[in-house]
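Student: This is a predicted model, with the sequence first.
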Amino acid sequence: MRTIIKARWIIAALWIAMAAVLFITAPDMGQLTKEKGQIAVPEGYPSSYANKLLEQMSKDGDTDKSVVVVFQDKQLLPNREAALKKAITILEKDSSLHVSDITSYFDAEEDIQKQLLSKDRTTLLVPVTFDANKISAADFKAKVNEKLKPLKLDYEMTGQPLIDDDVITSSQEGLKKTEYITVGFILIVLILVFRSAVAPFVPLLAVALSYLVSQSVVAYLVEYADFPLSTFTQIFMVAIMFGIGTDYCILLLSRFKEELAHGKDKIEAILTTYKTAGKTVLFSGFAVLIGFTCIGFAEFQLYKSAVAVAVGVAVLILALLTIVPFFMAVLGKVLFWPVRGNIGHPQSKLWETAGRFAFSKPLISLLIVAAVAVPPILMYKGTLSYNNLDEIGDQYESVSAFNTISDKFGPGESLPVTVVLKTSDALDTNDGLIAIEKISRAIEQTNGVSKVRSATRPVGKGLSDLYVKTQANELNKGLESGNKGLKKIKDGLAEASKSIADQKPQIEASGKGINQLIKGTESIKAGISDVEANMRKLKDGTDQSKEGVARAKKEIQAAKKQLTAQVDQLNGQIENYKEISKVLKAALSQAESAQGITADVQKMIEQTNQ
């Protein structure tokens, strides 16, 4: 300590030089907070894994960010329609905005329009996507305000990029308020403690110098060593460093004052102060240093970023051992001006009385403490809030616009929860779409979920084609068409049989009967063609019901093949009436069998619907 006292002017000059160099050359802490201070969930949690999957789904180098422009007016449509169309055109066409996608109410389908215009027709949403690699969220907002100002439309903008930007702005403004309030409050406390116009400024100068230096050191670590950082890092440093720094300085200056009051010169008073109170400060400071260093092992970035306080405490301890002795040695008793003569202070009667009472009546003292402490503890409910927007308030445009969307459309419309599904099989198939719809229904049934949008319900409504009832109706239509075709086959066979019976004498006498028979076979072929056409309709209605449809299709195709073979056989054996008659009867029997199979399929469908 004697060496420090002797070299006090050199040490003070080094501190000032170091602070100046670091302050000038260190990276901007505010800019670093914007770039690297966003609070992220560590790896291993569902949300962080989902974000990785979303990044994999995005195109390489995709830097698009989405925001929502919220237009409001009591008579928005149709009174302001022309201005709105012009505003959307500006957003879409102006190259300086770097807009990559925009959803216009006036160009959208009816289902989409319902999602963009509130029921009372006072609020219109315009989702916009811009390239964040070419323009920042803050600059995009500023340019949009510049471009739309002549239109005199009432609007606000929100979205995750704008909310993040406002959170950082809020933290920076909060930091300034914290600094002013902290300095002011500490100054008042120090004046009350020392009753001096000089002594209160020593702790403030020592701690402020420590804060400036340590903040610059942290900025270098963040820039070049990937040091953890959050929007609360600087606030942590201000609160802790000014708090414990002032406490330690009060202890050191009070002990120095006592030693001076006992008649020691300032050098001896400094040495005695640091031999006694100095050890207490040193050990306490190292305990705080170790504690905040250990916080650096946390996983959550917000807590992990508090490790910067450890850097601040280390610098603060160094300042307490060098800067404070400098002021003690230079100013001596002047530190406690305007107090003159005996600078010692009498024993406090208040604290003496409180101490004697606590020792003499400990139980009563505990009851008094309990009476003060227990009610707040019991009243505390420990309710957690997951609404981060409450931290910055609706004085910011992004929060105000978000609340507008929540009131008019529901809170999930602006920042919906995204569920990411990954499978080894393709999802753009019938089975994949059915799986997506099942998951959508399960999510929809969760408490608090009002609407689910997915591949099967792009506007929040399920596709009716995927429902069993709709599929069954299509199958019924196909089966009805199949029945009509089979009836035509039956009628054609009956007509052929009748023709052969009527024309038997002519068949034996001449070839005229052959022509009649051919007409009958043509009717059969026509019926078969109808079956083929209706089979295609049947397939369209039965693709989603594979088991029942496969059975019906297989049986009907078998009937068709047998009928075709029998007709060919009929043409080849036209001279043999008995053989023809057998073939026709067999064909008729097959047609009736196919019709029976169709009836079985219809019964199966009815049972499925039930």
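Tutor: Now that the structure is in, tell me what you want to look at.
Student: make it CA atoms for all contacts and neighbour counts henceforth
Tutor: OK.
Student: Just give me the neighbour total for Pro150.
Tutor: 10 (other C-alpha atoms under 10 Å).
Student: Where does it sit: helix, strand or coil?
Tutor: Counting by DSSP: H, G, I helix; E, B strand; the rest coil, the backbone at Pro150 sits in helix.
Student: Might you report the residue contacts of it?
Tutor: If you count contacts by C-alpha atoms under 8 Å, 6 or more residues apart in numbering, Pro150 has none.
Student: Okay, it and Ser95: tell me how far apart.
Tutor: 18 Å (C-alpha to C-alpha, to the nearest Å).
Student: want to compare, so here's the second one:
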Amino acid sequence: MTTQLAAPDHTGADERPKRSRTKTLLPWLVLAVWVGLMVGGYSLSGKLDSVTRDGQVDYLPASAQSTKVLQAEADLPGGENGLLVVVYERPGGLQPGDREAVERGRSELAERFGNGTDALPDIVDSADGTALMYAFPLDRDAVAEDAAATADARALLADRPSGLDAHVTGPTALGADMDEVFDAVDATLMLATAVVVALLLIITYRSPLLWLVPLASVGVAAIAAMATVYALTQVFDFTITSMSSALLIVLVFGAGTDYALLLVSRYREELHRHERPIDAMLQALRGAGPAILASAATVVAGLLCLLAADLNSISSLGPVGAAGIVAAMLVMLTLFPALLVVLGRRVFWPFVPRLGGESHKPRSGWARLGELVSRRRVVSWVVPLVVLGGLALGTLGASGTLPQLDQFARSTPDSVVGAKLIEARYPDQSGQPLTVMSRPGQSLEVLTAVEGTPGVAQAELRRSSDDWVEISVIPVDAPDTTGETATIERLRENVREVAGEEGALVGGPSAERLDEAETNRTDRNLVMPLILLVVLSILGLLLRAIVAPLVLVATVVVSYFGALGLSNLLFDHVLGFAGLESSVPLIGFLFLVALGVDYNIFLMTRVREEAVRHGTAEGTKRGLAVTGGVITSAGVVLAATFAVLASLPLVMLVEIGVLVAVGVLIDTLLVRSVVVPALTMSLGSRIWWPSRLSRTSEDSVDDRV
């Protein structure tokens, strides 16, 4: 038998060199494929801006009244109208010549934007004699280029007496200032994110070369993601907003870097066991690949749950973010490993892993933490959960929804200065116009109902078509006040009684924000449970258990509410924000649940692997010792990547960045490092129920190293 087994296998001997040559050529083939893809993908990625839209309808719920009003306005003569409000102020009181300058500016605006037949708008004096104001309507062409219209208006009004301030505000100017901010977001965010990731990689790897490889790979993933999203817009009808474009960049850099850290850690281990880098990488991919695939699948599935949302900007984030995660995963499982193999062991210089060396120190800090948690298992999960529960109480005293005029961070654009000036100088005329659309046959009855609604200062018929008649409504109360909200709700009830559900619609900027906030609440109630269900299903399939997924998801949910409470305290008492943007809780929940479960996947797949041989308690300590450093590094990188959003000039993006960064740090440093290991060791093999591993006692496992 021995002789027979030792007989030479000439066929196998011939095949081994072929397989070896194939392995050697494989990385170069992968590089060639990606070079070809980038040649075509780079030009497509540059076209993403051309399909990015930031119109108000792109951020509104598809079924809301205010959205239908915008769609109906587009069919009226002149199309969707716009409005510039010009306010002048001399703090010490108006002087001779000021009114003439205001009249001259009004005439120049009429010459630039008017059609030559409309009467000039009335100039209104403030009660204290310090300000003058008039409202100037714009037609379709001017609204289509509202940024240019606003800039032109401000340039025309520059010719005025010294000491007389002029501000251009109103819905069109606010939209233009918002667009200007969004235009600068992508370039700023890409550069800032790349710099932050590069610095953290240099600190993590302490190598002058290694950090360049994941950074370059993530850059390729970002280009691939943007090209893919652009291609998808040519096939499917979904909206790309500047918000989803910004979050795409952060997701790709954050997730891609995490995948790189996990793979490099496993690759370094295998280089101690395999002579050839290609063999070490293939083994590393077998070990880390399933966790990365499961991680990406979890985030993609969570993102696609957003398709169930009614809010256009939230719904569109689903496919955009999913495309980014898939691109990051593909690059980090193909191009990135190929680059590492081609560069060989020298890429790790000066800490080059040697064949036969130790892959990690058995008594590392993470090993000591595992021992400490093992000795104080109950305390290690009870105390942190109580702390997180206390932090969650911060959600109870949070400010309300973020007002429109407080959406800008660190700087106040001219439109906001003007709007706040009107509120101060014209307290009885600071109401923002609302729009009521009525069917032609019922317009007079609807107008009567509008005029009789408490909280309405004035109403008048404006334009009409075969399908709709426009009624302009000025409420008594200022925007974003409880009085204005009550007026909108009364208007909708009164016109519904006269014209039915679809016979009259109430819209306008304030109604749009009201619909957006209400839809965000509805979407949260639908999408959040859906995300949890999808994540639980994926974890159940991955870990082949029921108890473990329930425990992991429960810890991530507790972590989310703790992060939300702490973030609310920061927003209210440190950053001084006027409220929480209504879409932030849902977006934060998605990222923290999906990304938070990621780290638990990285940990628990290794714990399960070790538990098969050493038992659950010992396997948990070993899994924590091996993965603790790399997962913590990944969490810090991801948190820092999202924290880059805090450098942007929009409160919404700052709030998303702070919430996700705080949540990731809580999850990485406390929940995943202490709470999850403590709960796992407390439950023992029961955590794997109902899999066969749950029926294996701690004493019956193979305890050999």
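Tutor: Cool, got the structure. What you are looking at is a predicted structure, and each value in this text was computed from that prediction instead of being measured.
Student: Confirm Val68 of structure 1 sits in a helix?
Tutor: No - in this structure, Val68 of structure 1 is strand, not part of a helix, as judged by three-state DSSP.
Student: okay but it is in contact with Thr158, surely?
Tutor: Yes - look at Val68 of structure 1 against Thr158 with C-alpha atoms under 8 Å: they come within range, at 5.4 Å.
Student: Now for those two: what residues contact both?
Tutor: What both Val68 of structure 1 and Thr158 touch, as defined by C-alpha under 8 Å, 6+ apart, is the set Ser414.
Student: quick check, Pro228 of structure 1 in a strand?
Tutor: No - the assignment for Pro228 of structure 1, made by three-state DSSP, is coil rather than a strand.
Student: The counterpart of it in structure 2: neighbour count?
Tutor: Mapped onto structure 2 by TM-score structural alignment, Pro228 of structure 1 lines up with Thr239. Here the count is done by other C-alpha under 10 Å, and Thr239 of structure 2 has 22 residues near it.
Student: Assess the claim that Thr239 of structure 2 and Arg53 are in contact.
Tutor: Yes - the criterion here is C-alpha under 8 Å, and Thr239 of structure 2 meets it with Arg53 at 7.1 Å.
Student: Quick check: the gap between Asn133 of structure 1 and Phe359 of structure 1.
Tutor: 68 Å.
Student: nope, Tyr386 of structure 1 is what I meant
Tutor: For Tyr386 of structure 1, the distance to Phe359 of structure 1 - C-alpha to C-alpha - is 46 Å.
Student: And for Glu444 of structure 1?
Tutor: Glu444 of structure 1 is 64 Å from Phe359 of structure 1, by C-alpha to C-alpha.
Student: neighbour-wise, which of these two wins?
Tutor: Between Glu444 of structure 1 and Phe359, counted using other C-alpha under 10 Å, Glu444 has the larger neighbour count: 16 against 10.
Student: From one end of stretch 573-592 of structure 2 to the other, what's the distance?
Tutor: End-to-end for stretch 573-592 of structure 2, by C-alpha to C-alpha: 23 Å.
Student: which residues in structure 1 does it match up with?
Tutor: Going by TM-score structural alignment: stretch 573-592 of structure 2 matches no residues.
Student: Tell me how many other residues crowd Gly318 of structure 2.
Tutor: Neighbour tally, Gly318 of structure 2, other C-alpha under 10 Å: 21.
Student: Surely it forms part of a helix?
Tutor: Yes - assessed with three-state DSSP, Gly318 of structure 2 lies in a helix.
Student: Is it in contact with Ala308, as I believe?
Tutor: No - counting by C-alpha under 8 Å, Gly318 of structure 2 stays clear of Ala308, with 9.3 Å between them.
Student: hang on, the earlier thing: now do the contacts for the match of Pro228 of structure 1.
Tutor: So Thr239 of structure 2 contacts Thr52, Arg53, Asp58, Thr233, Asn312, Ser313, Ser316 (C-alpha under 8 Å, 6+ apart).
Student: Look up how far Pro228 of structure 1 lies from the alignment partner in structure 1 of the last one.
Tutor: Pointing back at Ser316 of structure 2 there. Under the alignment (TM-score structural alignment), Ser316 of structure 2 maps onto Ser305 of structure 1. In this view, Ser305 of structure 1 and Pro228 of structure 1 are 5 Å apart by C-alpha to C-alpha.
Student: hmm, back to that, touching, the match of Ser316 of structure 2 and Leu229? I think so.
Tutor: Yes - if you go by C-alpha under 8 Å, Ser305 of structure 1 and Leu229 touch, sitting 4.7 Å apart.
Student: show me where the stretch 51-200 of structure 1 has strands.
Tutor: 64-72, 99-102, 123-131, 155-158 (DSSP state E, counting those that start in this stretch).
Student: Could you look up the SS state of the residue nearest to Leu175 of structure 1 when sequence neighbours are not counted?
Tutor: Closest residue to Leu175 of structure 1 apart from its sequence neighbours, by C-alpha to C-alpha, 6 or more residues apart in numbering: Ile235 at 5.6 Å. Judged by three-state DSSP, the three-state class of Ile235 of structure 1 is helix.
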